[in-house]
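> show me the folded form of this:
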Amino acid sequence: MTLQAKLDAFKADFEAGKPPYNVPPSVIETMHRATAELIASGAAERALKAGNMAPVFTLNDPKGKPVSSAELLKKGPLVLSFYRGVWCPYCNMDLQALEAAKPEFDRLGASLVAISPQTAPNSRKSVRQNSLTFPILSDARGEVAAAFGLRFQLPGYLIDLYKSLKNDLPSFNDDPSWTLPMPARYVIGQDGTILYAEVNPDYTRRPEPEDMLPTVRDAALKRVA
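Here you go, the predicted model:
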């Protein structure tokens, strides 16, 4: 089953209010409204695209070890995924799909990392819950997501919904701003150029990890020794 098929199956059960979710229709309507407004805002079109230079960053992994994009790019191309947090079931399925694809990225000499605004303890939960073997980095206050053009402000009505659902993002991310990144995937060449970009303001839609492989293969052929 493809990643999107798994996401669609989960979404169908969730939006139907099936146990254990039991979500009322009003919650679904609010989520749909927020997604539609984010799509209509054109935010995704303003994010960095293929051909742009990727921002250089250094972020900590769950153990507090700094991970530098510049250092990773010395080894080969970089596969980069932005996600919302371990509280997001769509993101967890996305991370699991990336983990399944990791051996092929490894074979091509590419590094794989994922970035979210969540704190280190929550990143450690991401690693445990999804049995991950690649770095999960904490983007404090979403600064790297903002540099890529991915960070957006949640509307007030969605903040109210999250609060009612006990989804306390300020505590989860140690950031009072109520911002999140749009889910995104990038392949970055060793010279820092973005070779592949996929940004979707609809968090229930994710590209297949395999979609990046042709770009990663091409980048691998140009690897700098």
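
> every contact and neighbour count from this point should use C-alpha atoms.
Fine.

> how about the strands in this protein?
For the chain, the strands defined by DSSP state E occupy 58-60, 66-68, 78-82, 111-116, 136-138, 151-153, 179-181, 184-188, 194-199.

> which one of those strands is the most hemmed in?
Mean neighbours per residue, mean count of other C-alpha atoms under 10 Å, is largest over those for strand 136-138, with a mean of 27.

> I'd like the structure of this one too, to check against the first:
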Amino acid sequence: MTESLNHLLAELHAERQRTWAPEALKVNIDQRQRLVDEARPETFIKPGDTLKPFELLKVEGGSLTLDELVSDGPAVLVFFRFAGCPACNIAVPYYERNLQPALRERGVPLLAVSPQVPDRLKAIKDTHHLTLQVASDRDNALARRLGILYSFDEASRQAALAKGPGIGAITGTGTWELPQPTVVVIGRDHRVQFAQVSPDWLVRSEAQPIIDAVDAALEAERLQVRHA
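Predicted coordinates:
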């Protein structure tokens, strides 16, 4: 049976229902529901869009540009919130297990992207011994262009501050903004071949539709070469 990311995330929520105080659980559920209710899909990145050049910061040091990512064909970007996010510590390793091997076979890079500053973001790669690349989207610059940012609502801010520093201190960005979980497949021509945005961060893209989108992008490129 194929491993399901959304089943794993549902188990996380069920554990919270068993162990969290009702008021804390309500803040979490209400924030996620608000993001679903207020989502404006027309503003999200979508297939057919063409991306302008961008640069991301690799957690090991150095940068990675759009041209470098797609120099040999399609690339896959997975946006997540930050290294300490419990759901992200389920989702990113899931993609390592279920998506990275298939993409490696196809010669397609997989890049996990967060606004968290590189020296803090590196923790998720080290903790899970990831072979996929992890990079920082400085100041949420790319996520903002993709239309996938959200900001903590007031109840979530107060709940976070009651437990410690705000999210801006944790990520190093100094803001309450985070990307909604998003997967984007980008072709060699910088055009978006697949895009899926998940306003509820406990609902995320499964691996197989991403693999299918990559295969379609590779086939389209083969046809272009054949008819060139």
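
> coming back round to it: could I get the strands of structure 1 as JSON lines with distance to residue 13 of structure 1?
Shown next, in JSON lines, are those (distance: least, C-alpha to C-alpha, whole Å):
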{"stretch": "strand 58-60", "distance to residue 13 of structure 1": "36"}
{"stretch": "strand 66-68", "distance to residue 13 of structure 1": "38"}
{"stretch": "strand 78-82", "distance to residue 13 of structure 1": "25"}
{"stretch": "strand 111-116", "distance to residue 13 of structure 1": "26"}
{"stretch": "strand 136-138", "distance to residue 13 of structure 1": "28"}
{"stretch": "strand 151-153", "distance to residue 13 of structure 1": "27"}
{"stretch": "strand 179-181", "distance to residue 13 of structure 1": "25"}
{"stretch": "strand 184-188", "distance to residue 13 of structure 1": "24"}
{"stretch": "strand 194-199", "distance to residue 13 of structure 1": "25"}
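
> helices or strands up against the biggest helix by length in structure 1?
As assigned by DSSP state H, the longest helix anywhere in structure 1 is helix 89-107. If you count contacts as 3 or more C-alpha pairs under 8 Å, 6 or more residues apart in numbering; DSSP states H and E, helix 89-107 of structure 1 packs onto helix 3-15, strand 111-116, helix 120-130.

> any idea which of those is most buried?
strand 111-116 (a mean of 23).

> what residue of structure 1 matches up with residue 68 of structure 2?
Superposed on structure 1 with TM-score structural alignment, residue 68 of structure 2 falls opposite residue 71.

> over to residue 215 of structure 2?
By TM-score structural alignment, residue 215 of structure 2 lines up with residue 217.

> got it, and residue 158 of structure 2?
Looks like residue 158 of structure 2 aligns to residue 160 there (TM-score structural alignment).

> if we can go back for a sec, could you dump the helices and strands packed on helix 89-107 of structure 1 to a markdown table with distance to residue 213 of structure 1?
Converted to a markdown table, these look like this (distance: least, C-alpha to C-alpha, whole Å):
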| stretch | distance to residue 213 of structure 1 |
| --- | --- |
| helix 3-15 | 15 |
| strand 111-116 | 12 |
| helix 120-130 | 22 |
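
> ok, which of those comes nearest residue 47 of structure 1?
strand 111-116 (15.8 Å; C-alpha to C-alpha).

> by how much does the closest one deviate from structure 2 on average?
With the two structures superposed, strand 111-116 of structure 1 lies on average 0.7 Å from its match in structure 2, counting by mean C-alpha distance after the TM-score superposition for structure 1.

> show me what that strand is packed up against.
For strand 111-116 of structure 1, the elements it packs on are helix 69-75, strand 78-82, helix 89-107, strand 136-138, judged by 3+ C-alpha pairs under 8 Å, 6+ apart.
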